[in-house]
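Could you look at this predicted model? Sequence included:
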Amino acid sequence: MDVDAYLDRIGAPRPSAATASALRDLHEAHLSAVPFENLSIHLGEQISLDEDALFDKIVKRRRGGFCYELNGAFAVLLEAFGYTVTRVGARVFGGGRWGPPFDHLALLVSTADGTGTWLADVGFGAHSRHPLRWDDRAEQVDPDGRFALVDTDDGDVEVVKDGEPQYRIELRPRTLADFEPTCWWQQTSPGSNFTRNTICSRLDRGDRVTISGRTLIRTRDGARTEEPLSSDEAALAAYREHFGIHLDEVPKAP
């Protein structure tokens, strides 16, 4: 991996050591620069979990992606700096039920000095701005919510935000290849949320900017505003202005 190019992409300096503080800075920088987006699905682009393909899409083509892509690439970057990264699968909670296994990819990151393990996740959209301390079961206050990690009776760990379950982590270490079947399902199944609508979202100086379908959404200090993107030209301009994504056509959901 061209580490310097990746750091330039997220606007972050090279960390001097694999510390918790550096992880925190890299995590927030990634969320601010690289959007959570599913546009490839609606542009007819094949999503590959090959590490070179992830680097090409996120760094060279300055695009974003969903969890497998974003956390998959971020894991390799962290390992280049000396962090120990364990890739883990999770089931996402939505619609009153748990999703399938490998529904989500999250990262458990240990620092080089042994000062702790952290749950890092730059691929879940609106989630924690900073990594969560993995061994802490007390409430953890983040700029973007109040989080808790809860041990379940079957040995998993449930991530809770503002009192609502987000996803449930299975602790068995995985490889990126383990997520390929579910990644394909997310791209193709009518039952996948990603095939039903387009989404592109990132942190914006501590706030959030999102394009959902044909609506530009800004969230600032808890206040939400919506602006319809009534034409293809307006939508393409919004992708360029807010995400640096230059498209030839507007991605359209069914």
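Now that the structure is in, tell me what you want to look at. Bear in mind that the values here come from a model prediction, so they are computed numbers and not experimental data. Numbering: from 1, shown residues only.

Could you use CA atoms for every contact and neighbour count after this?
Fine.

wait, doesn't Trp118 sit right on Trp134?
Yes: the pair Trp118 / Trp134 is scored as a contact, 4.8 Å apart, by C-alpha atoms under 8 Å.

Looking at those two, which is more packed in?
Trp118 (22 against 17; other C-alpha atoms under 10 Å).

residues contacting the more buried one?
108-110, 131-135 (C-alpha atoms under 8 Å, 6 or more residues apart in numbering).

ok, now how distant is the most centrally placed residue in the chain from Ala90?
Nearest residue to the geometric centre of the chain (C-alpha atoms, centre = their mean): Gly123, 1.1 Å. Separation of Gly123 from Ala90 (C-alpha to C-alpha, to the nearest Å): 12 Å.

Same check on Gly82?
25 Å.

mind listing the strands in the protein by residue range?
36-37, 84-94, 97-98, 104-110, 117-120, 132-133, 140-142, 145-151, 157-161, 164-169, 199-204, 207-212, 215-220, 223-228 (DSSP state E).

Below is structure B, check it against A:
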Amino acid sequence: MLNDVMVAQYLERIGYRGSTSLELSTLRGLHLAHMQYVPFENLDIFLSKPVSLSVDALFDKVVLKYRGGFCYELNTLFFELLTALGFQVHMLSAKVFNGSSYGPDFDHMLLTVAVNDKQVIMDVGFGDSFREPVFLDISHSIQLDSVYDVEQHGLNFILYRRKIGMARSPQYGFTLNTHQVLAFHTMCVFQQTSPKSHFTQKSVCSIATKYGRKTISNGRFIISGKNKRTEYIIGSESEYREILRKNFKIALSEDCCLARLMAK
């Protein structure tokens, strides 16, 4: 549980200075700030540093050390922040769609929050995804170049995304069954260690900007936004370190093996 001092530090970390009242506007502001200040990244996996889902470890990594993380880390810590602020929030399990089929249970963690007699999903750990909460029962949430919809099929829900000018595609499926963080531990270990895991295939560090994203993918630096995309190869470990520092505010220790992060 986050205490008042930790909550203040967390809000400072994500640059949030708005209201903390139990309103939808607060959830919108917090979600957007989190997406723009805390990167989605899996660098520790390639640096052979096991991920811990304890609140103290996550707070130290994300808030005090200005790092990011993947879904289990970021949404667990965001859950703690929202809970400390007084919101009614729950953890949900999702099955990620890989282009042809859905993954297993607990493949992904997202959050649901009840506010003003409405229910929204929140997810600050899915990389290039929605920036503001999406209602469970209202279609066509337009955010930048994408439209998000949640469709219900019996007890199952599917989040869809349609980029302007492109076909709609599912992002993940989920139910409203709630879970404790312990239920995600097995899949969290799998995602870090299995050669079948998407997270062991390439290193990534990505963050939302006002109009797009900045992303390091292995040894490539990609900037997108306003219908523009630039990409170039990072030429050296020192340049990689400088891009991390300048664009993501991440300062890795000098003994980190950056060659693992830059491997093609």
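Done, it's in. What you are looking at is a predicted structure, and each value in this text was computed from that prediction instead of being measured.

Would you pull the TM-score for this pair?
Remark: TM-score between the superposed chains equals 0.95 [TM-score structural alignment, normalised by the length of structure 1]; 250 aligned residues with a C-alpha RMSD of 1.3 Å.

before we move on, back to that, what lines up with the residue nearest to the centre of structure 1 in structure 2?
Counting by TM-score structural alignment, Gly123 of structure 1 lines up with Gly125 in structure 2.

need the contact list for the closest residue to its match other than its chain neighbours.
Computed as C-alpha to C-alpha, 6 or more residues apart in numbering, the closest residue to Gly125 of structure 2 that is not its neighbour in sequence is Cys71, at 3.9 Å. Contacts for Cys71 of structure 2 (C-alpha under 8 Å, 6+ apart) come out as 40, 108-110, 123-126.

how about Cys71 of structure 2, what's its match in structure 1?
With TM-score structural alignment as the criterion, Cys71 of structure 2 matches Cys67.

Pro15 of structure 1 touches Tyr83, doesn't it?
No: using C-alpha under 8 Å, Pro15 of structure 1 makes no contact with Tyr83, being 11.2 Å away.

Looking at those two, which is more packed in?
Tyr83 (24 against 14).

Now check structure 1 for the residue matching Lys224 of structure 2.
No Lys there; residue 224 of structure 2 is Ser. That one, Ser224 of structure 2, aligns with Thr219 by TM-score structural alignment.

Would you map the helices across structure 2?
Here structure 2 has its helices, by DSSP state H, at 4-13, 24-37, 43-46, 55-58, 71-85, 185-193, 237-248, 258-262.

Of the ones you listed, which is nearest Tyr172 of structure 2?
Smallest distance to Tyr172 of structure 2 across the helices of structure 2 (C-alpha to C-alpha): 13.0 Å, for helix 71-85.

What's the average distance for that closest one when superposed on structure 1?
Helix 71-85 of structure 2, aligned to structure 1 and superposed, deviates on average by 0.6 Å (mean C-alpha distance after the TM-score superposition for structure 1).

now the angle from that helix to strand 88-96?
Orientation check (axes from the mean of the first three to the mean of the last three C-alpha atoms, to 10 degrees): helix 71-85 of structure 2 against strand 88-96 gives 170 degrees.

Between helix 185-193 and helix 71-85 of structure 2, find me the angle.
Using the same axes, to 10 degrees: helix 71-85 of structure 2 against helix 185-193 is 130 degrees.

Where in structure 2 does stretch 172-186 of structure 1 fall?
Counting by TM-score structural alignment, stretch 172-186 of structure 1 sits on residues 177-191 of structure 2.
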